[in-house]
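Engineer: Sequence and predicted structure below; questions after.
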Amino acid sequence: MAETLEDLSTMLEHLNSVSQRVSLKLNIQLVSEDESLQPVCVASVDIWILSVVASEGSAEIAQRAMERAMLATGTMKQRVYSSPINSKEELTERVLGVANDIRNDPEMIRRATQQIVLRATIYAQRVNNSILDFVGNTPLIKLNTIPKDHGLTCEIYAKCEFMNPGGSSKDRIALAMVRDAESGNYIHEDTEFVEPTSGNTGIGVAFNAALLDKKCYIVMGEKNSSEKVNTMKILGSEVILTRKSSTEIARQIKDARPDKVVMLDQFENSVNPKIHYNTTGVEIIEALGKVDMLVCGAGTGGTVTGTGNRIKEKCPKCTVIVAEPEGSTMFNVNGKKHPFLVEGIGGSTVPIVLDKSVVDDFEVVTDEESFLMAREVIQKEGLLCGGSSGTAMAAAIKAARRHNLGAGHRIVVVLPDGIRNYMTKFVTNQWMEAHLFMNPPEHSMRWWNHPITNLKLTHVYPIIIDDFTCAEAIEAMKSENVAIVVNGGGWFVGAVSKDYLRHSATNPTKLPDQKSEDFNFNDPVTMHLVKDCYTLAKNGKKGMPTIGRLSRILDITSFVVIGQKEIDEDHFKPESVVTADDVLEYIYLHTDKQSSAGN
């Protein structure tokens, strides 16, 4: 069969260049139902199918290419090819059969030609009117290493949504919601946008607002990465960080000037799942024909709702799996709610746009599993994905095992965003080590593996109750820079530092049309806790921490709170604070000075 395909490839080699010329010609002439153009359409369809078969080089992919062609032109219901191709004659007969199916129906000709024009426009055109032309039509990549390394024989395909121009699947909904608002005449010369978001939709809205030359306000929680915040700022948007409900603050901004401010509202806007139904789902079906399982996370739920419904229309037996972060109760309703580090998916409330009926099952994935898998996808497959992509991939592997998917089964995993948003988080080894997701590197220095209990800490940092004001916290810190904050039971709440209070005073939260106010030192200290405060338990899951691990954590933070885990590790009782000065002093005292001088 290989020789037969090679012969066919030689016979049809010239058709690739002809196909491009015909496609471009059609692109110039545009798609028309004019009968005079039908011979060109028919020829281009034949050439397209044959050139795809010739260029792929395997019977399996040739068969799939014909299925794709028929699906794209509406002929799958008339002719289904499920048996293997065994000869050049049979292959040629089937190819011509597809062409005849298309040739005999003008509507199929028009739809087939649209597919060719679409591909020619995306891949052959050299000049584009806007970067928005590249929203959607993201690559679908077959994974070659990860399935094998995890003992799976099924096929896993990654839908690389991080290759949208703004870096995530949210580019689709942002553009669609803006265009919907434009068509509804909601956007005018003085329009301003406001959007509550965990980051990626904010980037998408900021992206569109910048291209429209409109003012934009993004409201988001403090959990999200600084990379997301800075991306939105460089796009010209004002970012409002809050520990309150971002949706409530966004609505407050909207209600203050209802005729001027547009809130697209991804959580309630039906355009969100609709665009995934019309694009993401279609792209997957066109590429594969048959899908046995779809796996994705759920934030607003737009992706799983729209994509899942579209795929199930074509593949009713497809199983739709949601990747649920451990600590989220959106689907895992009997699970224990607690904070988690993965961004953009999960939660405790079900958004209006989420249709839970399309979801067949869910897989719970821990933060550690998510970030280690994201790193694995990057390292083994070269796909520069984000943390929630790791959640989805880890869920897919679990689901494949649980549902016994084997050879011939196809899983599609949606990778929603990319590495750019997390350079200072899971991409950084020290961050992974700080959260005990990875071990620090091995070194031979004498002090490296010493336990942290060897440190002789001379500084005494104040421990204050969480009902202190900022002014009282400053008084308690005196000559120190940090104070530990606990509740009435002595359990760790967070930490406050003079530097973070300075930061809060310098960068006040300010809503539109409000004046910047002086910092209120009578605010509760809990309103101004250090955002990224690292703790290290002497009895954590990795055992007694070493000074090597502690020193690595201090690469990314100015201090670490040391203490003990209590009550099934749900609570942390702080004991002391360690800074770089403490570790350096220990290193100095435990280094062979003569050996160092000789080197």
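Structural biologist: It's in.
Engineer: From here on, just use CA atoms for contacts and neighbour counts.
Structural biologist: Noted.
Engineer: how many other residues sit next to residue 547?
Structural biologist: Neighbourhood size, residue 547 [other CA atoms under 10 Å]: 21.
Engineer: nope, residue 143 is what I meant
Structural biologist: 17.
Engineer: Contacts only, for it.
Structural biologist: 155-158, 381 (CA atoms under 8 Å, 6 or more residues apart in numbering).
Engineer: Name the nearest of the residues you listed relative to residue 199.
Structural biologist: Set against residue 199, the nearest of the contacts of residue 143 by CA to CA is residue 158 (21.9 Å).
Engineer: got another, please set it beside the one above:
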Amino acid sequence: MAGVINGKEQKTVQAGKKSALKFISNLNVNFATPDQPPKCTWHKGVDPETTPHRRAEWRTQEKIYSDVTKAVGNTPLVRLNKIAKSYGLECEILAKCEYFNPGGSVKDRIGFRMIEDAEMAGILKPGSTIIEPTSGNTGIGLALGAAVKGYRCIIVMSEKMSNEKVDVLKALGAEIVRTPITADSNSPEGLFGVSHRLKKEIPNSIILDQYSNPGNPLAHYDTTAEEILHQCDGKVDMIVVGTGTGGTITGIGKKFKEVSPSTLIVGADPVGSILAQPEELNQTDSDFYEVEGIGYDFIPTGFDRSVVDHWVKVNDQESLPMARKLIKEEGLLCGGSAGAVVAAAVKAGRDLKKGQRIVVIIPDSIRNYITKFVSDHWMESKGFKQCDNPNNHWWWDQSVANFTLEALITATSSMTCERILHVMKKQGIDQVPIVDKNGGILSMVTMQKILNVLISGNVRPSDSIDKASVTVFPKVYQNATLGLVSRILERENYVLVLEKQNIGQSTIEKPIGIITAVDLLHHISTNTPK
């Protein structure tokens, strides 16, 4: 069979019987970040017939599937009618809706591919346990496969990820191990450290490792890219993909570099991540972002950044409102990372003309984020949406600057957990800011956090308080309203109030008080107009 791509005749490569390579992730052997140089021999201009990997067929002729894994792929391509017009774009934007996969995300493709490759290579057998560090969606794909095939499945994921993902994973029979939001991925308490420890403790277990596993990009090389080429009759001017493990953009990018080299491959990377190039794009004062499933603090082994022609950095203020627009205006029940991808496409597509076409990959569904960006109250508490005052509360629009704050007790990072606990007990407080020598905020420690780490055995009372503190915490500035404070306190136990101060040539954020629900209620009850 042959097809015409951008005016050139191309051979259609049929699925072969070649066996998968016997891939074993280093995480199964050593405690190390999967950021080693890739061993893949692919390069631009390579003959696709020379691949050592098996090829998966993307077409399906079945009317009744033998099990749910056969329903993966062949997702719809949907035109965005209002978004492109509202941003003044002349080109067409088509959304590849990956949330139509049975597990609700693009990661179903790689979950099933990695399981099948491991089975074919003889390293995943009946009675095996699958362990995987993930932001959640790959875990769901693997848990679906494990449920169908009868494997035990353990998912290691950050506490940042939504509770909806956890509930879905548990419903599928997976076991969940959470890691702290602020833990480095390669620390003993981070994603890879915990995964490697579990691998050593559990007999007959394997880490499939989406970060290094060739089945990750291959799933998209063999299926996602082929589907897009088929659906668009080969006419694609630009593809915009969110980047995390890099598998989606690597697989799609490699296929298009072979058959449609004029197609621009654009990577969307959240502000706070380090995946974009050149490195100057990644410079920022913050490494935290709310969008889930994209961005990392290391370069995954399986990510071939050479296939990316252009990078666009996007922040939460662009991504999450755009995801809400996709839901409201286009009817696409998508997740937050879809907003990041479309926001990047709007930027990257400004120079495209009428008749040209962008394809954006919509990674996952609304299901995982009902209590997060889908919630108006959550969006308000994070500052992504104006705080509404539907009940006309007299105090709602008052400034925090006019709120009477209790005297603040602070600590330094040189203090031990034991000493901080003594201070908390003596002062009758549950939260203490950790500050530098100038009084600038470094982190926060709470009674609950100290309790958790001491009970876990990971921290001793004599250890530095740094081991029990967090760098992501609820905060507002003095110009914030009490309405915003109220929204935050619906989800958090406290809010730290900060004041910006100039110290020499730099500006520090100095903590000046803490507001709890009791403090806010006391203010309202004692100041209510007669």
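Structural biologist: Perfect, I can see it now. This is a predicted model, so every value here is computed, not measured.
Engineer: TM between them?
Structural biologist: Scored against TM-score structural alignment, normalised by the length of structure 2, the superposed chains reach a TM-score of 0.81; 465 aligned residues with a CA RMSD of 2.8 Å.
Engineer: Now intersect the contacts of residue 143 of structure 1 with the strands, please.
Structural biologist: Using DSSP state E, 155-158 are the members of the contacts of residue 143 of structure 1 that sit in strands.
Engineer: Turn these into TSV, including neighbour count and distance to residue 41 of structure 1.
Structural biologist: TSV is the format used below for those (neighbours: other CA atoms under 10 Å; distance: CA to CA, whole Å):
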residue	neighbour count	distance to residue 41 of structure 1
155	20	34
156	26	34
157	23	32
158	23	32
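Engineer: circling back: show me which of the contacts of residue 143 of structure 1 is closest to residue 130 of structure 1.
Structural biologist: Distance to residue 130 of structure 1 across the contacts of residue 143 of structure 1 (CA to CA) is lowest for residue 158, with 26.2 Å.
Engineer: Need the counterpart of the closest one in structure 2.
Structural biologist: Matched by TM-score structural alignment, residue 158 of structure 1 corresponds to residue 95 in structure 2.
Engineer: same check, this time on residue 382 of structure 1
Structural biologist: In structure 2, the residue matched to residue 382 of structure 1 (TM-score structural alignment) is residue 331.
Engineer: same deal with residue 235 of structure 1?
Structural biologist: Under the alignment (TM-score structural alignment), residue 235 of structure 1 maps onto residue 172.
Engineer: circling back to that earlier point, so can I have JSON lines of the contacts of residue 143 of structure 1 showing distance to residue 484 of structure 1?
Structural biologist: Formatted as JSON lines, the contacts of residue 143 of structure 1 follow (distance: CA to CA, whole Å):
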{"residue": "155", "distance to residue 484 of structure 1": "50"}
{"residue": "156", "distance to residue 484 of structure 1": "47"}
{"residue": "157", "distance to residue 484 of structure 1": "47"}
{"residue": "158", "distance to residue 484 of structure 1": "44"}
{"residue": "381", "distance to residue 484 of structure 1": "43"}
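Engineer: Wait, a helix at residue 88 of structure 2?
Structural biologist: No: under the criterion used here (DSSP: H, G, I helix; E, B strand; the rest coil), residue 88 of structure 2 is coil, not part of a helix.
Engineer: ok, how many other residues are close to it?
Structural biologist: Using other CA under 10 Å: residue 88 of structure 2 sits among 10 other residues.
Engineer: on that earlier part again, from residue 151 of structure 2, how far out is the match of residue 235 of structure 1?
Structural biologist: Distance, residue 172 of structure 2 to residue 151 of structure 2, by CA to CA, to the nearest Å: 11 Å.
Engineer: More neighbours: the two, which one.
Structural biologist: Comparing residue 172 of structure 2 with residue 151 by other CA under 10 Å, the one with more neighbours is residue 151, at 21 against 18.
Engineer: what residues are up against the more buried one?
Structural biologist: The contact partners of residue 151 of structure 2, by CA under 8 Å, 6+ apart, come to 126-130.
Engineer: Go through those residues and flag which are in strands.
Structural biologist: 129-130.
Engineer: Just the buried ones from the contacts of residue 151 of structure 2, in ChimeraX syntax?
Structural biologist: Burial among those is assessed by 16 or more other CA atoms under 10 Å; the matching ChimeraX selection reads:
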select :128,129,130
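Engineer: okay if I get the contacts of residue 151 of structure 2 as TSV plus distance to residue 418 of structure 2?
Structural biologist: Below are the contacts of residue 151 of structure 2 laid out as TSV (distance: CA to CA, whole Å):
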residue	distance to residue 418 of structure 2
126	48
127	44
128	42
129	39
130	39
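Engineer: buried set for stretch 347-367 of structure 2?
Structural biologist: Going by neighbour count (16+ other CA under 10 Å), the buried part of stretch 347-367 of structure 2 is 348-349, 352, 357-367.
Engineer: okay, among those residues, which ones form the most distant pair?
Structural biologist: Using CA to CA, the two most remote members of the buried residues of stretch 347-367 of structure 2 are 352 and 367, lying 33.1 Å apart.
Engineer: Am I right that residue 178 of structure 1 is in a helix?
Structural biologist: Yes: counting by three-state DSSP, residue 178 of structure 1 is located in a helix.
Engineer: Do I have it right that it meets residue 266?
Structural biologist: No: applying CA atoms under 8 Å, one finds residue 178 of structure 1 not in contact with residue 266, separated by 11.0 Å.
Engineer: Between those two, point out the one with more neighbours.
Structural biologist: Using other CA under 10 Å as the criterion, residue 178 of structure 1 and residue 266 rank with residue 266 on top: 26 against 22.
Engineer: That one against residue 273, yeah?
Structural biologist: No: counting by CA under 8 Å, residue 266 of structure 1 sits too far from residue 273 to count as a contact (9.3 Å).
Engineer: who touches both of those two?
Structural biologist: Listed as contacting both residue 266 of structure 1 and residue 273 by CA under 8 Å, 6+ apart is no residue at all.
Engineer: residues contacting the closest residue to residue 502 of structure 2 other than its chain neighbours?
Structural biologist: Leaving aside its sequence neighbours, residue 502 of structure 2 sits nearest to residue 508 (CA to CA, 6 or more residues apart in numbering; 6.3 Å). Contact analysis of residue 508 of structure 2 by CA under 8 Å, 6+ apart lists 440-441, 500-502.
Engineer: Need the max-distance pair from the residues you listed.
Structural biologist: Spatially, the most separated pair among the contacts of residue 508 of structure 2 is 441 and 502, at 13.6 Å (CA to CA).
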